[in-house]
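**Q** Sequence below, structure please.
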Amino acid sequence: MTRKQRRLALIASAGAVLVLAAALVAYALRDSIVFFYGPTEIVEKGLQPGTRLRLGGLVGEGSVARTGGQHVTFTVTDAKTTMTVSYTGLLPDLFREGQGVVTEGVLEGPGRFRADSVLAKHDENYMPREVADALKKQGHWQPGDAKAGSDAAAAPAPAK
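**A** Now for the predicted structure:
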């Protein structure tokens, strides 16, 4: 075997090991590689209380209730199922009713979720792609809605 062939064999075997390692990691994380679950998915999967996950959807209209200090209760819906979220802390400045949101926390029971963090959209025309896809799947998406997963809306308008 020439030096070039040995080098090529070494590179090929290292590449095969890397591909195998990536495949094993992806297989091990197959249930965890989810950006969030919608309320309907949580009900359908029958997730147990105490399960740590991300919940995403739209903040329910008229559902935001602030009680004492920084404690907030609101609903997250995907137009089919609604979950009540309780959160203690500062909400993002762009958090509003009727807007897309992803919360991270613990499922407390049927229809109840305790959030550790709340992520809101970053501008008026953006909705996380996962939220938009879930809304489309539920039939709640309307063609004139925000540009899903697109940062094109963040670009300045052309000068006239």
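**Q** okay, CA-based contacts and neighbour counts for the rest of this
**A** Noted.
**Q** Report the separation between L20 and S13.
**A** Going from L20 to S13 by CA to CA, to the nearest Å gives 11 Å.
**Q** Also G89?
**A** As for G89, its distance to S13 is 50 Å (criterion: CA to CA).
**Q** Would you do the same for the sequence below? I want to compare the two.
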Amino acid sequence: MHPARKQRLILVVILVALSSAAVGFVTYAMRSNMNYFYAPKAFAAGEVPFEKRIRAGGCVVPGSIVRDGSSLDVRFALTDGEAELEVVFDKILPDLFAEGEAAVVTGKLEKGGFVRADQVLAKHDESYTPPEVAESMSGKASCHGDAKI
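**A** Below is the predicted model of the structure:
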């Protein structure tokens, strides 16, 4: 093999190895920032890891909102039509958050089987349902119970 070709081949191999290592390091570093979406039925089936940041969504179950009188703590349940998931949130809820409306929460699954949310997103208009919620509830009644998603 000609020395110039050998030198180019070595350079290409080194560049590919360094690029692969860089992609590997970036992926490893981003693991802690990834939020996986789970429907309430996945929580009921035990498919959700504890103590990892996750997203969950569904419709807020009517009558499930319980506010603590001495703090900002709020407990409520989300449903996808098959199972319910209890959520605890300790901040101010969005103005559009209400019973029977779609919501997506971000937080961690605790050992008690509930999600301790650090963020709650509520739908923004009458016809919108977050894509993840719509997918998990496909074919079931909508949050208002009057139409299919």
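**Q** my read: R55 of the second structure touches N35, true?
**A** Yes - between R55 of the second structure and N35 there is a contact under CA atoms under 8 Å: 6.0 Å.
**Q** shared neighbours of these two, which are they?
**A** T106 (CA atoms under 8 Å, 6 or more residues apart in numbering).
**Q** When these two are compared, which one has more neighbours?
**A** Using other CA atoms under 10 Å as the criterion, R55 of the second structure and N35 rank with R55 on top: 22 against 15.
**Q** Secondary structure element holding that one?
**A** strand 53-60 (DSSP states H and E).
**Q** Tell me who's in contact with the residue most central in space within the second structure.
**A** Nearest to the geometric centre of the second structure sits R55, at 1.5 Å (CA atoms, centre = their mean). Shown in contact with R55 of the second structure (CA under 8 Å, 6+ apart): N35, Y36, F37, Y38, V104, V105, T106, G107.
**Q** So the third one versus G57 of the second structure, what's the distance?
**A** Here F37 of the second structure is placed at a distance of 8 Å from G57 of the second structure (CA to CA).
**Q** Regarding the first structure, what is its longest helix?
**A** Counting residues, the longest helix found in the first structure (DSSP state H) is helix 3-28.
**Q** Centre of the chain to that helix, how far?
**A** From the chain centre to the centre of helix 3-28 of the first structure is a distance of 33 Å (CA atoms, centre = their mean, to the nearest Å).
**Q** quick one: the strands in the second structure?
**A** Counting by DSSP state E, the second structure has strands at residues 36-38, 53-60, 66-67, 74-79, 84-89, 102-109, 115-122.
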